[in-house]
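Student: could you look at this predicted model? Sequence included:
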Amino acid sequence: MVVDEDVAVALRERSHAQVAVFVAGCVERMAQMFIGLRGDAPGRDNDVDTVIRLLEELWNSEVPRKKFQSYVDCLSDFPELDDSFDEEIVDPGEIYSFYAVLALRYAALHRSRGEIEAALKCAHACLTAMGQLDQNIPVAMFFAQETECQQRVVSSCPPDGAADEVAQLRVADRVMGQERLAALQERLSY
């Protein structure tokens, strides 16, 4: 697995609330790509709305586990996760939409069941996507940025209930997500 060993060990030692913040951050950095790539696509309005709602709820520690299971089920029906989809992935937009949906699904799976393995798979999807993005742009920086971000969050994850620190993390993650989307859109314009 691509996830840094220290990150994997730290995630196993953190509270459920801290791991929930970790996966919410991963998704915040990835969701921008899905929203940006699929926001204008015909027939994807409901999918984009689902992603936006899920993203909001991932940051809310009060949302019950059952709600996240409904997101897991819903995301499983997205075209990106269709069994035949991965055979046809050649378009860069499809590739990054796939990784964004995969990260979202694993984050929702973690929140629905509390499984650390789902959180690790979420982190892995983010790293894989950023590694591929780096291979397709002139200045490779996103894989290293994602690795550093994951390491930083697990080493200084705010204690349960530290709303101000969590809000600051979210803002920083949103900015990173927007930078990734901008780099991807520039790549797609070639």
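Tutor: Structure received. Since the structure is predicted, the reported quantities are computational estimates derived from the model, not experimental observations.
Student: hey, let's count contacts and neighbours off CA atoms from now on
Tutor: Will do.
Student: mind listing what Gly25 touches?
Tutor: 169-170, 173 (C-alpha atoms under 8 Å, 6 or more residues apart in numbering).
Student: next step: the residues you listed restricted to strands.
Tutor: The members of the contacts of Gly25 all map outside strands under DSSP state E.
Student: closest to Lys67 among the residues you listed?
Tutor: Nearest to Lys67 among the contacts of Gly25: Arg170, at 21.2 Å, using C-alpha to C-alpha.
Student: so the closest one touches Cys26, yeah?
Tutor: No - using C-alpha atoms under 8 Å as the test, Arg170 is too far from Cys26 to be in contact (9.8 Å).
Student: who has more neighbours, these two?
Tutor: A count of neighbours by other C-alpha atoms under 10 Å puts Cys26 above the other of Arg170 and Cys26, at 30 against 19.
Student: name the next helix or strand following the host helix or strand of that one along the chain.
Tutor: Element membership for Cys26, per DSSP states H and E: helix 16-38. Later in the chain than helix 16-38, the nearest helix or strand by DSSP H and E is helix 45-58.
Student: how about that next one: buried residues?
Tutor: Buried residues in helix 45-58, counted by 16 or more other C-alpha atoms under 10 Å: 47-48, 51-52, 54-55, 57-58.
Student: then this one, side by side with the first:
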Amino acid sequence: MAVDRGDPLGTFLVEASRRPGQIAVASLVERMAQLFTGPVGATGGRTADVEAFLLVLDDLWRPGPADDEPWRGNAARLMALPELAAEREPSGALAFACHALAVAYYACEYRRTGEVRHATRAGSHALDSMFFLTEHVGDGVDRMAQERALRRRDVEELSAEADLGAVSGQLRDRSRRRSAKLVAALLVPGQETPGGPGR
């Protein structure tokens, strides 16, 4: 898959060293995470599925080489969850849980192989999800543009000469706040926190 030169994440990953690339991809998954944990957590009997997803998310934030294990196992755990295991994508809020899982799955494949094409797929799924979220909510907010802006901000901070440990923590906090806004828009339309991306 060719890198979309309009996507700051894909362009960055082509040139980035291993650890900054891993952080950028983890930040992408973090922004999607609550679109999984929110709808699925509200479904009875799914606590173990939420915990499984969060364990994979924590692994994505940890440094390490491209390696078959544990990433093959993490990808398999995600694929076994109902939203990805089903023949059809679920409807309603759980469709966005499926999108979040797809982003996390391709992030695991990126960590397993080090191949940028997997991260590019993760990024494409996330952008598609932002488009469909705005259609679903019907509020006209350009969440695709907001996602691209957040990617540019991540890339700028990861490209600077800085302590990657500190930058990683800052990106994770910002992406969690963004994810909270997205799930609020999905589950309680009209209650999304005001302000631009990253606030």
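Tutor: Perfect, I can see it now. A quick note: this is a predicted structure, and the numbers were derived from the prediction, not measured.
Student: still contacting in structure 2, which of the contacts of Gly25 of structure 1?
Tutor: Contacts conserved in structure 2 for those, using both residues aligned by TM-score structural alignment, their matches' C-alpha atoms under 8 Å: 169-170, 173.
Student: so which of these is the closest to Phe68 of structure 1?
Tutor: Arg170 (19.4 Å).
Student: hang on, the earlier thing: next, give me the two most distant ones among the buried residues of helix 45-58 of structure 1.
Tutor: Asp47 and Leu58 (16.2 Å).
Student: what's the local residue count around the aligned partner of Val175 of structure 1 in structure 2?
Tutor: In structure 2, the residue matched to Val175 of structure 1 (TM-score structural alignment) is Arg177. The local packing of Arg177 of structure 2 (other C-alpha under 10 Å) involves 18 other residues.
Student: go ahead and flag the most central residue of structure 1.
Tutor: Val27 (2.5 Å; C-alpha atoms, centre = their mean).
Student: quick one: residues contacting that one.
Tutor: For Val27 of structure 1, the contacting residues are 55, 100, 103-104, 107, 122, by C-alpha under 8 Å, 6+ apart.
Student: as JSON lines, these with secondary structure and distance to Ile89 of structure 1 would be great.
Tutor: Shown next, in JSON lines, are the contacts of Val27 of structure 1 (DSSP: H, G, I helix; E, B strand; the rest coil; distance: C-alpha to C-alpha, whole Å):
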{"residue": "Leu55", "secondary structure": "helix", "distance to Ile89 of structure 1": "25"}
{"residue": "Ala100", "secondary structure": "helix", "distance to Ile89 of structure 1": "14"}
{"residue": "Ala103", "secondary structure": "helix", "distance to Ile89 of structure 1": "17"}
{"residue": "Leu104", "secondary structure": "helix", "distance to Ile89 of structure 1": "19"}
{"residue": "Ala107", "secondary structure": "helix", "distance to Ile89 of structure 1": "23"}
{"residue": "Cys122", "secondary structure": "helix", "distance to Ile89 of structure 1": "20"}
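Student: just the buried residues from those, in ChimeraX please.
Tutor: To isolate the buried members of those in ChimeraX, using 16+ other C-alpha under 10 Å:
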select :55,100,103,104,107,122
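Student: from the contacts of Gly25 of structure 1, which is closest to Arg187 of structure 1?
Tutor: In terms of C-alpha to C-alpha, no member of the contacts of Gly25 of structure 1 lies closer to Arg187 of structure 1 than Asp173, at 21.0 Å.
Student: residues in contact with the closest one?
Tutor: Asp173 of structure 1 neighbours (C-alpha under 8 Å, 6+ apart): 25-26, 28-29.
Student: how about Gly114 of structure 2?
Tutor: So Gly114 of structure 2 contacts Ala66 (C-alpha under 8 Å, 6+ apart).
Student: hang on, isn't Glu109 of structure 2 packed against Gly73?
Tutor: No - counting by C-alpha under 8 Å, Gly73 is not a contact partner of Glu109 of structure 2; they are 10.4 Å apart.
Student: more crowded one of the two?
Tutor: Neighbours per residue (other C-alpha under 10 Å) separate Glu109 of structure 2 from Gly73, with Glu109 holding more: 23 against 14.
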